[in-house]
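Novice: I would like to see how this sequence folds:
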Amino acid sequence: MPHPSGRPAGLTATELVAAYASRDLSPVEVLHDVADVIEAREPELNAFWHLDLEAAATAARASEERWRRAEPAGPIDGVPVTVKENLGRAGVPMPAGNAGVEPVVPTRSSPVVERVEESGGVILGSTVMPDWGMLSSGVSSLHGITRSPWDPTLTTGGSSSGAGAAAAGGYGPLHVGTDIGGSIRLPGTWLGLTTLKPSAGRVPLDTPYLGRVAGPLTRSAGDAALLLSVISRPDARDWTSLPPVDLGTVLPAEPLDVSGLRVGLQLDAGCGLPLDREVHAAVEAAAEVFAAAGADVAPLGPFMTPQMLRDLDEFWRVRSLTDFDALSPEARDRVLPFIQRWVLAVRDVDGRSVLRDYASIMQLQQATVAATEAFDLVLSPVAPVTAFSAEWPMPWGEDDKGMAHIGFTAPYNMSGQPAASVNCGFTADGRTIGLQVSGRRFDDVGVLRAVDWYERHRSEAATPRWPIPQTGAARA
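Specialist: Have a look, this model is predicted:
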């Protein structure tokens, strides 16, 4: 079976499942090849907190036997998967990327992990994140630095840093991250991935929180849809989850017709960092692809204000300050210095200010829904800037600029609307540029269909050629 990387590790999940069904490949063969990639790249990329290839081998052998009987456990049986370290796995410590934390060791796995295992997914391990998930990079006081498979001098983005590195680097096709303000889509834009921040409540969590979701980081819309169909199955532990919906085959065989779709194009977030010229050009070119196919593309002005962004940042700082204060003085010293400064900056913020911050977040939610209601889809940058130094905790380095990079992403966490990322170009020096595709709340399928359509119609120059090693145990 041909594939661009010349090895099974480069196949998509949909291709792997087809190869298992035809017996062209087995889950054990694929795991061996993925393990070879991990062995070669992990010392540099640093994507894993807890890698367990022995357990993965046991799961792959069981999957192989099910495929021999033509009785797969589910739609991703035998496919390698990773999960972010804050998605609990029974018996695996959860330090939240923070050297100051005494890790919780769950006795039961999170809903996402249980759904993956029930469907036969082969979990390779848990991927890393920065301290408390509050950095948009791969810098962690506990794990060190996670690096881009495209260029190890560059960031992965965060906070789903390890998941992003694993996805782009060929550690299997399916990876689950979490996102509270951009933590799935930011690795998406800085690593060229196709990702989805689902509608609020679409994927059950055991620790739901305002704006937080779990979702797929993949190399194709088809894989993102496949993974969503598995992890969106209901779980009673999430009291905020949406009513159960059988997503079935998320991407129908009939391709999307974008002609007549109402598409908003937003190129000004209204707050935060200025938009990089090359990002602007790439997103505008992506919108032209939709327009050329008959979509009604219209400009959408900014709807998030600098005050809303400041208030959201302060709200998160106070939340993390309470976690910081719960640590012993010695443990606080082990927290990443950037995070120490970030939380201590709000030491004097009082309760009334926090309530005003919360009211501001509700205003942002209302503004986002109102501004986007006229459109079937909204296209925008994921981030205003491209990938930065791997050593930097934030896109500007060690300075405190709040959350100046999430003006395009955070509104959809607060409104609960689905928002995806997909690569739409490269800078002159080869860095990836992501397009954000958002939709109305609950229309995760519509967003994924639009991304799938765009992947099929984008130019060759905008299509990633994944940085997966060419050699390996490829089998035809």
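Novice: contacts, neighbours, all on C-alpha from now
Specialist: Noted.
Novice: Tell me how far stretch 128-142 lies from the chain's centre.
Specialist: 14 Å (C-alpha atoms, centre = their mean, to the nearest Å).
Novice: What's the end-to-end length of that stretch?
Specialist: Stretch 128-142 has its terminal residues 9 Å apart, counting by C-alpha to C-alpha, to the nearest Å.
Novice: what sits up against that stretch?
Specialist: 47-49, 84-85, 96-99, 143-147, 155-163, 183, 186, 320, 334-336, 339, 390-395 (C-alpha atoms under 8 Å, 6 or more residues apart in numbering).
Novice: And the residue lying closest to residue 403 once chain neighbours are set aside, how close does it get to residue 237?
Specialist: Of all residues not flanking residue 403 in the chain, residue 313 sits nearest, at 6.1 Å (C-alpha to C-alpha, 6 or more residues apart in numbering). Residue 313 is 28 Å from residue 237, where distance means C-alpha to C-alpha.
Novice: One more, so I can put them side by side:
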Amino acid sequence: MPEALHELTAPALVDLYRRREVSPVEVARSVLGHVERWEYYIQALYLLRPDQVMEQARASEARWLKGQPLGLIDGVPVTIKDNIATRGDPMPLGTAATELVPASADAPPAARVREQGGVILAKTTMPDYGMLSSGLSSFHKLARNPWDMTKTPGGSSAGAAAAAAAGYGPLHIGTDIGGSVRLPAGWCGIFTLKPSLGRIPIDPPYIGRAAGPMTRSVADAAVLMDVLSRPDDRDSMSLPHQDIAWSRFDTGTDRLRGLRIGLLLEAGCGLAVEPEVRAAVERAAQAFERAGAVVAPMRPFMTQGMLDGMDWFWRMRSHVDMRSLPADVKARVLPYIQHWADSAAGLTGEAVFRAFHQFHLTRVAAVNACRPFDYVLSPVSPVPAFAAELPSPTNDPMRPLEHIGFTVPFNMSEQPAASINCGYTSTGLPIGLQIAGKRFDDLGVLQVARAWEMIREAQRPWPQPPSEAIHHVD
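Specialist: Just a heads-up that it's a prediction; the model follows:
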């Protein structure tokens, strides 16, 4: 049975467009129809405007008929996270406390998508200010996980992960400052790369903040890296542009032979790794060994003090931001986020300094721990996806980040780190494997992830809408 158009990869779609066997208009219709069947249940999208989607698709069709495509993804559907500005659209940042003012310009990732001809399907949902690893938001409807709609898709790139898993076209863009593309990717069974800091220009830049592709395959992520990594001088933290051969992401399973692989099974802080998660990652490591890699155990390098310090600094940052809001506006923020931020009100200057210093200590510890290895394997999260209605696995604003011990160090060390599925729980929830590389080795991480795609066990079919009944999207 041939794949539906909405399930095809970006390279496959571009090839069909080039051969004039399929039109971007047909693909847009297929994706919009699939969204209608799914969106009522998973609430992944914001600003879905079918008329604008079709207008973009018709313009792309005209370019292809003239043999003049704009770029690598002309006519390919793309979603963009709420907090990445798109010209003329409000950016609520997931919270009802934001004034809805149209953005004056595209942020760098959105600008690259338009320059390369991508069809922007919609924005995707996120929690308040991106400060939760769930889809709980005071502005957006509650996002849910397509694999089990009682579970969260994760966050803060909640809608992007749900949209990718549900098959809303091939390309989705999220952001990550402590795990916000990798955690939802792991819980939704998709692929993502949190690139080296500055590899993808972003605006506004911030310590540890990166944009990244969220896709069903490494191939699609490689295409999106080619698009998004082009230079933009608005990002004061961006890397000098490199002409990286992203198309060389597939070097086969021989890529694994002789690699020195570190296996990190304990984060050193936060929640304990659940047995099913640990077992899945251990099985992955064994498969890497059979493919010729040399796998060695790693000791935890994070500490609870490092995690707590970053948490308290982020609390103070949010406390300062929210303190500037009128009382009635601040009251619209999720109570969990309010409680979390307000807890920092009494911190002294010394306490804030000591908290901030943990970012640097985390960076140094991560780089030193990874130095003996080419790549590091670990769980993405110590736990599988949790209840959709919860803001975090602990549901405790005083212990909000206990699940990010494996992901956050690579934001601070600026190393590329991917999430890719490596198994399922007994109840059918995906389990994410994190593959981290040395700073700047983004292509290498993609190559190792692609090799893992080739040697891992057969994947379960992607989830389908609960019924064929069509529920019209609000």
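Novice: ok, residue 313 and residue 237 of the first structure, which is more surrounded?
Specialist: Between residue 313 of the first structure and residue 237, counted using other C-alpha atoms under 10 Å, the more crowded position is residue 313 (18 against 14).
Novice: so the more buried one sits right up against residue 400, yeah?
Specialist: No - the pair residue 313 of the first structure and residue 400 does not pass the contact test of C-alpha atoms under 8 Å, sitting 11.1 Å apart.
Novice: Show me what the residue nearest to residue 403 of the first structure lines up with in the second structure.
Specialist: Per TM-score structural alignment, the equivalent position to residue 313 of the first structure in the second structure is residue 311.
Novice: now do residue 139 of the first structure
Specialist: In the second structure, residue 139 of the first structure lands on residue 136 (TM-score structural alignment).
Novice: One more: residue 43 of the first structure?
Specialist: That one, residue 43 of the first structure, aligns with residue 40 by TM-score structural alignment.
Novice: That match: neighbour count?
Specialist: For residue 40 of the second structure, using other C-alpha under 10 Å, the count is 15.
Novice: does it sit in a helix, a strand or a coil?
Specialist: Three-state call for residue 40 of the second structure (DSSP: H, G, I helix; E, B strand; the rest coil): helix.
Novice: do you know how far it is from residue 395 of the second structure?
Specialist: 26 Å.
Novice: next one: residue 203 of the second structure
Specialist: Remark: distance between residue 203 of the second structure and residue 395 of the second structure (C-alpha to C-alpha) = 31 Å.
Novice: Who has more neighbours out of these two?
Specialist: residue 203 (22 against 13).
Novice: Just list the residues touching the more buried one, thanks.
Specialist: Contacts for residue 203 of the second structure (C-alpha under 8 Å, 6+ apart) come out as 84, 107, 108, 234, 235.
Novice: To which residue of the first structure is it aligned?
Specialist: Per TM-score structural alignment, residue 203 of the second structure is aligned with residue 206.
Novice: Equivalent analysis for residue 20 of the second structure, please.
Specialist: Under the alignment (TM-score structural alignment), residue 20 of the second structure maps onto residue 23.
Novice: same thing with residue 120 of the second structure?
Specialist: Aligned by TM-score structural alignment, residue 120 of the second structure pairs with residue 123 of the first structure.
Novice: Could you report the neighbour count for its match?
Specialist: Residue 123 of the first structure: 26 neighbours (other C-alpha under 10 Å).
Novice: which stretch of helix or strand covers it?
Specialist: strand 122-127 (DSSP states H and E).
Novice: Tell me how far that strand lies from the chain's centre.
Specialist: Distance of strand 122-127 of the first structure from its chain centroid, counting by C-alpha atoms, centre = their mean, is 15 Å.
Novice: And for stretch 383-403 of the second structure?
Specialist: For stretch 383-403 of the second structure, the distance to the chain centre is 18 Å (C-alpha atoms, centre = their mean).
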